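Engineer: No sequence on hand, only this structure:
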């Protein structure tokens, strides 16, 4: 039986309503769960920003020590990213994502035992090793379920986990640190690491039961529904020029490295924002860990709406260039205004614009490389772009910390973030339109 006949009996092609219903079903089955996983992952990655408010004083960490430790996560992440994603491609997302989550949960909880700069550096590096492969693995996983013209909205909703983790995680972290400080002889930041590690282990175990590696494995899809998805994915892969089996080809591909540069610029802004948000909000005059958490949730709440709105718009219009350039430039403006004003209200409003802009760039960006990478080449290419781009996660907090130590202010660092966002937008502008708009 042909795909067309299986998908819509009596019709030459699948009916539009049936196709839409199929992808809606897949969306609600997979994307909210993957988003939950990423909320937990991102919270465990950046909750060190809240721990800093107590930990740095208690352990006598300078701003540079904190920035270096926060960034070392991405060195471990970089070293194991490509091999981790290639392993995921071979063994399947279900097993490998479950392994990643359980491992990082254990290591994140062990942060409660950090007692020196050296142990802080080691644990951040190990956390990066453990988590490597999760994010690019999910991006790769999505390519098996959704064709490229449906991915911007899917990835935008998935990546809205970043601001969602800030909306709920920042107040939670602040509350834990205030409420549990001193309980059973442990500081509030130690309790925060321990408590917030538990969901990663539990949800990691659930991944093994809940996820299916590909549509053919999904008992919750009918045969006609599977046929629709497999037809669309197969048709898309026929138009990709990259070798589906050569990892070496990916490393020699200039386009892949150019994508890495664009992503590096956007990630610089992203982690400059997320790792330093509590410090920036505190510097604006807000006092108390819970209050800092509540106020720092405002920019992330705004970012959720911007991400979803622009993701839908990009898919509907099938336009990527200006949907990337405009939020990047708005993010740059937000950083400049936040760094220049003396008003708490204006600073928070500007940070909201910065968050909406910079956090929107990443999900829309992934429509570019997934449009021309396939097979094992996609696994290696996505991981390479993500790992190189995420080296900005090392550079950004370290440079901001060093600038803050030398100048006594975060303003210089925020200006640097704005410059990187402008560079990223210029690189998108010179990217061939035929690649961007698919």
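Structural biologist: Sure, I can see it. Every value quoted in this text rests on a predicted model; they were computed, and no experiment measured them. Residues are numbered from 1 along each chain as shown.

Engineer: hey, let's count contacts and neighbours off CA atoms from now on
Structural biologist: Noted.

Engineer: quick one: the strands in the stretch 1-150 of the chain?
Structural biologist: For the stretch 1-150 of the chain, strands defined by DSSP state E, counting those that start in this stretch do not occur.

Engineer: Which SSE is immediately downstream of the host helix or strand of residue 272?
Structural biologist: Assessed by DSSP states H and E, residue 272 sits inside helix 254-283. Per DSSP H and E, helix 254-283 leads on to helix 289-317 as the next helix or strand towards the C-terminus.

Engineer: Would you map the helices across the stretch 1-150 of the chain?
Structural biologist: For the stretch 1-150 of the chain, helices defined by DSSP state H, counting those that start in this stretch occupy the ranges 3-7, 16-46, 48-58, 63-91, 93-109, 117-131, 134-142.

Engineer: buried sites along the helix holding residue 272?
Structural biologist: 256-257, 259-282 (16 or more other CA atoms under 10 Å).

Engineer: Residue 363: which of the helices of the stretch 1-150 of the chain is closest?
Structural biologist: helix 134-142 (9.6 Å; CA to CA).

Engineer: Between helix 63-91 and that closest one, find me the angle.
Structural biologist: Using axes from the mean of the first three to the mean of the last three CA atoms, to 10 degrees, the inter-axis angle of helix 134-142 relative to helix 63-91 is 30 degrees.

Engineer: which other helices and strands contact helix 134-142?
Structural biologist: Judged by 3 or more CA pairs under 8 Å, 6 or more residues apart in numbering; DSSP states H and E, helix 134-142 is in contact with helix 63-91, helix 93-109, helix 375-389.

Engineer: Go again with 10 Å.
Structural biologist: Under the contact criterion of 3 or more CA pairs under 10 Å, 6 or more residues apart in numbering; DSSP states H and E, helix 134-142 touches helix 16-46, helix 63-91, helix 93-109, helix 151-159, helix 375-389.

Engineer: alright, now check it against this:
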């Protein structure tokens, strides 16, 4: 009888979390696809914009990366506001403003305007990703989080899968329509949906399980109890409830920031430069470039989910992150070799992308375990915002290196390889002493 009751309880819990995941993850997934696409579609716009406006690779790298300066400055306050007013209102505000500013990039006519609009796009989007990570912790206990984050973060890969062909087609078919260039239409047609989705957030998202009318009373009770039990388990492991100020002074927060920085160097290397790499090594056809760019991102979408699920099942985080970074580092190094051009290079970059995304799918299961209460919002935002400085450094350094070496990509790929190698070493250092059978919060 006891065994039967336990079996029913387990089945009810699984059904409840499946229901929550089905309600939240696809919707947040679409939101993140739009966010990431608006952030990195400048990589496709570059194929026309830089020649139209006379921008150098360094100017492009600066504009692509300056997004993250605005992101850095407003990430922490944005995430703290979200923790106070709730995800529904604040995520809607973020999406509407970034959609408007993303569309306004059609007015780029000089380097200063390019830099200004990219900066304000970063300001507008600040708080979205870490806010969602924080939001998921109000619904899912630790043992579910890596797989939920992995599914959510596949949006980055799917943005590459869907965004590549769409961007390529827009550039090719809309060029000259209505006296606008293809790259201007690209910003309009990929920016407006974000603002419209922001309006949908106001009617769809619930701040907490207690607000969810689509859940039954027993389901809400289960979610609340499991989250409370998770907090008690965290407290029993000796983690104090840090304040927001404490978060800024914690060495672990800055170590994780450095680790995230190293991974993100490679992520935005792929995001901002993949179309250019394909143009220089395979084809100049813009529509075909979009279709070829699917390959690395589709590979990453599959591998990162497998890695996240396996990490949850085993309770192991350290080597799931470190090994992924090592694989990515080796693949970048291979892609930098003289013989690894063309399709061989795309194959190597596909492995590198899969390594990067697999590491990220497990990485975000770690920070929520460091801080509790209001400090969690600040801690996650600190790690994400300072780690994302790499989003500025990566395209900036790549542009400078290419201008200094006559447009060579090999030194840039070697830089990304070194960054991921450092990420692997930092993972082993910051997670030293972690047990294999621990839950995701460790």
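Structural biologist: Here it is on my side, so go on. Just so we're clear, the structure is a prediction, and the values are computed from it rather than from any experiment.

Engineer: about what we covered before: would you check the span in the second structure matched by the helix holding residue 272 of the first structure?
Structural biologist: Aligning helix 254-283 of the first structure against the second structure (TM-score structural alignment) gives residues 251-280.

Engineer: can you check stretch 218-232 of the first structure too?
Structural biologist: Under TM-score structural alignment, stretch 218-232 of the first structure corresponds to residues 212-226 of the second structure.

Engineer: and what of stretch 76-84 of the first structure?
Structural biologist: Against the second structure, stretch 76-84 of the first structure falls on residues 70-78 (TM-score structural alignment).

Engineer: and if you look at stretch 165-176 of the first structure?
Structural biologist: Under the alignment (TM-score structural alignment), stretch 165-176 of the first structure falls on residues 159-170 in the second structure.

Engineer: Can you point out the buried residues in the matching stretch?
Structural biologist: For stretch 159-170 of the second structure, the neighbour count (16+ other CA under 10 Å) marks 159-170 as buried.

Engineer: what's residue 49 of the second structure in contact with, if anything?
Structural biologist: Contacts for residue 49 of the second structure (CA atoms under 10 Å, 6 or more residues apart in numbering) come out as 42-43, 55, 60, 108-109, 181-184.

Engineer: what about the closest residue to residue 344 of the first structure other than its chain neighbours, how many neighbours?
Structural biologist: Of all residues beyond its chain neighbours, the one nearest residue 344 of the first structure is residue 284 (5.3 Å), with distances taken as CA to CA, 6 or more residues apart in numbering. Residue 284 of the first structure: 19 surrounding residues under other CA atoms under 10 Å.

Engineer: Pick out whichever of the contacts of residue 49 of the second structure sits closest to residue 209 of the second structure.
Structural biologist: Nearest to residue 209 of the second structure among these, with distances taken as CA to CA, is residue 42, at 37.6 Å.

Engineer: What's the match for that closest one in the first structure?
Structural biologist: Using TM-score structural alignment, the equivalent of residue 42 of the second structure in the first structure is residue 48.

Engineer: again, but for residue 369 of the second structure
Structural biologist: Match for residue 369 of the second structure (TM-score structural alignment): residue 371.

Engineer: That match and residue 296 of the first structure: what is the separation?
Structural biologist: Distance, residue 371 of the first structure to residue 296 of the first structure, using CA to CA, to the nearest Å: 35 Å.

Engineer: which one of these two has more residues nearby?
Structural biologist: Using other CA under 10 Å as the criterion, residue 371 of the first structure and residue 296 rank with residue 296 on top: 26 against 21.

Engineer: wait, the more buried one sits on residue 275?
Structural biologist: No: using CA atoms under 10 Å, residue 296 of the first structure is not in contact with residue 275; the gap is 11.5 Å.

Engineer: residues near residue 5 of the first structure, how many?
Structural biologist: 15.

Engineer: Show the contacting residues for it.
Structural biologist: So residue 5 of the first structure contacts 11-14, 224, 227 (CA under 10 Å, 6+ apart).

Engineer: how does it look with 6 Å?
Structural biologist: Contact analysis of residue 5 of the first structure by CA atoms under 6 Å, 6 or more residues apart in numbering lists nothing.

Engineer: how near is it to residue 238 of the first structure?
Structural biologist: For residue 5 of the first structure, the distance to residue 238 of the first structure equals 21 Å [CA to CA].

Engineer: most surrounded residue in the contacts of residue 49 of the second structure?
Structural biologist: residue 183 (28 neighbours).

Engineer: Quick one: map that one onto the first structure.
Structural biologist: Residue 183 of the second structure maps onto residue 189 in the first structure, by TM-score structural alignment.

Engineer: if I pick residue 103 of the first structure, what's in contact with it?
Structural biologist: Counting by CA under 6 Å, 6+ apart, residue 103 of the first structure touches residue 130.

Engineer: Kindly report the same for the one 5 residues further on.
Structural biologist: By CA under 6 Å, 6+ apart, the residues touching residue 108 of the first structure are residue 197.

Engineer: Which position in the second structure pairs with it?
Structural biologist: Match for residue 108 of the first structure (TM-score structural alignment): residue 102.

Engineer: And for residue 406 of the first structure?
Structural biologist: So, by TM-score structural alignment, residue 406 of the first structure is matched to residue 404.

Engineer: so how far is residue 285 of the second structure from that match?
Structural biologist: On the measure of CA to CA, residue 404 of the second structure and residue 285 of the second structure end up 26 Å apart.

Engineer: And for stretch 269-283 of the second structure, what's in contact with it?
Structural biologist: 43, 342.

Engineer: Cool, thanks, talk later.
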